[in-house]
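**Q** Pasting the sequence and the predicted model now:
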Amino acid sequence: MPRCEPTDGSDPGAEAARATPQPSPTRAPPGPGTMRAATTHALLALLTSLVALSPPAQAEGDASSSQEASSGGVLADEVNLDDLDDLVPLSEATGLTVQDIRILGLGRTSPGVVERELYIARGQLLREEDLTESIQRLWNTALFRDVRYQLTRAPEGGVVVWLAVGERWTTIPIVKFGGGGGSTYFIVGVYDPNAFGEYIELGGQYQNTNLNTHSGVVWFREPRFLGLRLRWSAELWYTNIVRPLYRDGTNVLEGGYNQERLQVFNAFDYEVVRYVQVGVGFEFDNDRFNTRNLTEDQQAANDAFGLDLPSGGRTSFAEARLILGRLDRDEFLFQGVQMTNRFKRASKLIGSELNLNFIHSETLAFLRLPWRSNLATRVTVGHNNTDADQHLFFIGGLDYMRGYFDGQLRGHNFWQANVEYRIPSVDTSWVVLQHVGFADVGDVSDSFADLATFERAPRTSLGLGVRLMSPRIYRLTVRFDYAVTLENDTPQAISFSAAQFF
């Protein structure tokens, strides 16, 4: 999903390249009235999510395939592949010619989407590693809640590969909410990662932050542009956020401002080999600043400390990316390591009013453990060389450090790490209830040497949380976390959203 939502762990590979601590969508600490309204939005979103657990019958009822070999009208759930005639064990089928590939269970999704992900092909010799990789790639699209295979002897010799998939409901109304670090938001919109049944993502949404600012975005993503393993992403944003400023990383308010930004983003990522992607992108930002929508406390702090508003204007970035590794999924579980490295350069040569360098690296690592549990980790580091306040790193409770005010920590350099242990108590084909213990740690500084030598103890928080998910509905997750910092006080203990924290 786009950046105005917390990163959803159900699709970490799709978000890693954009999960950067840029101005987040929710900023000002709300008063009691705002928190009551946020609670109402949270309950409404939770009710909507539960109702959505019964998707329209079209999601699976119209399961005929345009492919002749798909046993039209037969759902994957209704097929027992073990009942097929002339079954061949994989050990015996390895090295035989693939005479045919037959796909069961497709309704909305084009057979070409499935075939495009396969490492096996008609007329080629079957290799175990290619078949295993094909099955995993189908899981990784997140379009299917079930992927199975079976092998049978072909009448003319060789082998027939049977694939049975169970489609997820992917046309998703967006009714989401979130809070943390003293900020709350709600989002409405709609998106579909399988538009027209072609594995193309289209979406749009409106976001309201703290009931007083309005933002929106429309986006397009094509993971297999031109039929290649080339991902094309395009986004158009208008964001309007209040940015509170805190003194030296404490929870002492020293002012704030309102930032309006028009942003255009376009990028391409190409899979060179199985675990290596390279990418290029272009981003254009046009910023304006004012004091509208500030709270009385923020305005009073501005007056007391004599805060000057940042200079607005245009910033144009050229970006290069290197993505190493991969995250593999199996329903709501993940396995693997993926590192996303980004270098952005803003220059007057490409129309920018600022010159700056931006370096950012994020590593996600997931380990499957017994009892259908997951150990999830995220480590992020960043550096930039600008004095423009809007391009500094802002770290806080909404997206990186639970238990702190959103944007409480800011500077030119940062590092942070999150660790979560996720284990389910309820695990059915419709509903999963996951329990989470977590730790967040990190720091921000204008001096890289201070971070590298740990001149001060890093900020740390610990906590517990729950997740409510549905394997049958694309990325449906409701999250509630409670965090306590290891310092004298905890500015903002509760964090919640309709997504995994990462």
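**A** Here it is on my side, so go on. The structure displayed is predicted, hence computed values, not measured ones.

**Q** switch to C-alpha atoms for all contacts and neighbour counts from now on
**A** Will do.

**Q** P89: neighbouring residues, count only.
**A** Counted by other CA atoms under 10 Å, the residues lying close to P89 total 11.

**Q** That one - nearest residue in space that isn't next to it in sequence?
**A** Residue nearest to P89 in three dimensions, not counting chain neighbours: L151, with 7.0 Å by CA to CA, 6 or more residues apart in numbering.

**Q** which residues of the stretch 151-300 of the chain fall in strands?
**A** Taking DSSP state E, counting those that start in this stretch to define them, one finds strands in the stretch 151-300 of the chain at 159-167, 172-180, 183-192, 201-209, 213-222, 230-246, 253-273, 276-290.

**Q** closest one to F332 among those strands?
**A** Set against F332 and scored by CA to CA, those come closest in strand 159-167, at 14.8 Å.

**Q** contact partners of that closest one?
**A** For strand 159-167, the surrounding residues in contact (CA atoms under 8 Å, 6 or more residues apart in numbering) are 59-60, 75-77, 79, 81, 88, 93, 96-107, 109, 143-154, 472.

**Q** Which of these fall within strands?
**A** Among the contacts of strand 159-167, DSSP state E puts 98-104, 144-153 in strands.

**Q** One more to weigh against that first structure:
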Amino acid sequence: MKHLSVLLFLLVSFANAQEYKVADLKIQGNKKLKTSFVKKIAFIKSGVVLDSSLIEEDIRLLKRLPSIAHASYQVFPAIEPNEFNVFYNIEENFTIIPSANVYTTNDDEFAYRLGLYEFNLFGQNITFGGFYQKDIYDSYAINFRAPFLFSRKLGLAVNFQNLTTQEPVFFDNTTADYRYNNESFEVLGLYQFNFTNRLEFGVNFFTEDYEYKSGATNPNVPQALVVDKMLYKLIYEYNNLNYDYQYVEGFRSIFNFQYVHSTDDDMLPDFLIGWNDFQYFKRFGKRGNWANRLRLGLATNDETPFAPFAVDNNLNIRGVGNLIDRGTAAIVLNTEYRYTLYEKGWFSLQGNAFVDAGSWRNPGGDLGDFADSQNLRVYPGLGLRFIHKKIFNAIFRIDYGVGVTPDSTQGLVFGIGQYF
């Protein structure tokens, strides 16, 4: 039966497409995911011209959804002449997923983030959940994201966050530790132009609260500061990745631009910030996967101790420590080779060897700061991935990074999901 389906579909594809129509789109294998949702976002519908390229695009989109582990299709002749039924076969993911990130260094720093998310709320591929973080202080967040809330193209995201951390503030070649709190509320519109291009745009209202704890002081650097801000955000993504369970191939680019308006122009003036993440993935044989991420970031170059780009274990350099430096521009490269060591049924064990490297521009400095050895960090390392292939993002990650540049640290980074 499967061979007959393929043969018929090949005949249809090479024939005059105007003569062949879709009688019906049928969804199989889905349990929690609503059939009506799949039909809402699919190009293939009853009455349209049978087009193999549209079917392939639907399947690639379905395989990207958190609620779907794998998708395939079949085509069979219908009762009426020149009409065909198209079947989309769905393998669902389990989508109520805990999240966890734990990171340490040889300086005995220890921090963690625990969360719980539903990625297929109401069977509509809506993400809802939140996290609790302990990084000296307590933090939490609640997130709602519905990319197909209104149509295949238009959705909505709403986020609330109350984040408190100990932040190093750098000035006069010295360091002070501050208790930093950021309480924010964000609303974003989500728009998908086509399969590969999408846009997010919206506004974030937040309050930053800095409270001096220890370290150096300076009359020009306040020991307490509370500032209300408004952030306008624009994100543009080009995504041409193709997924096959834990394997990824293709290219992706994410551009993030923000304008931040402050009520205190003296200490925290208005500024612009933008960065682009370039990601490239390549399959090697049946088990190998090369993964790369390059981040280029640039912000208004104010000489401020509160610069926006951070150097951090859980963001960009594995093993470097918890927020050890800041800058007004950044270049970061993460490259790793992932290899499947063992695979059977739903389980896969993946090993990886990586190199994380980055450099930053000092606040008020120039682009020559990127070549300064004090700003350069290079951390090679090894890691393991324990993967459940039928649960969305069920990848338990453990990496150990060792610095090879001057005054480096080393440390473990645990987490859920691939590092990038």
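**A** Cool, the structure landed. Not measured: the values here are computed from a predicted model.

**Q** hang on, the earlier thing: among the ones in strands among the contacts of strand 159-167 of structure 1, which ones are buried?
**A** Using 16 or more other CA atoms under 10 Å as the burial test, those include 98-104, 144-147, 149-153 as buried.

**Q** From those, pick the one nearest Q124 of structure 1.
**A** For those, the closest approach to Q124 of structure 1 (CA to CA) belongs to V98, at 5.7 Å.

**Q** Counterpart of that closest one over in structure 2?
**A** When structure 2 is aligned by TM-score structural alignment, the residue opposite V98 of structure 1 is V22.

**Q** Is its match in contact with F43, as I believe?
**A** No: if you go by CA atoms under 8 Å, V22 of structure 2 and F43 don't touch, sitting 11.2 Å apart.

**Q** Tell me how many other residues surround the aligned residue in structure 2 for S215 of structure 1.
**A** When structure 2 is aligned by TM-score structural alignment, the residue opposite S215 of structure 1 is S139. When neighbours are defined as other CA under 10 Å, S139 of structure 2 has 19 of them.

**Q** Tell me the spacing between S139 of structure 2 and S151 of structure 2.
**A** 34 Å (CA to CA, to the nearest Å).

**Q** go on, T175 of structure 2?
**A** 50 Å.

**Q** These two - which one has more neighbours?
**A** Set side by side, T175 of structure 2 and S151 show more neighbours around T175, with 17 against 13, by other CA under 10 Å.

**Q** what sits against the aligned residue in structure 1 for that one?
**A** In structure 1, the residue equivalent to T175 of structure 2 is E254, according to TM-score structural alignment. Shown in contact with E254 of structure 1 (CA under 8 Å, 6+ apart): 244-247, 298, 301-302, 305.

**Q** which of those residues tops the neighbour count?
**A** Within the contacts of E254 of structure 1, most neighbours by other CA under 10 Å means L245, with 28 neighbours.

**Q** shouldn't it be in contact with Q408?
**A** Yes: using CA under 8 Å, L245 of structure 1 is in contact with Q408, at 6.9 Å.

**Q** Ends of stretch 97-108 of structure 1, what's the gap?
**A** Stretch 97-108 of structure 1 has an end-to-end distance of 30 Å (CA to CA).
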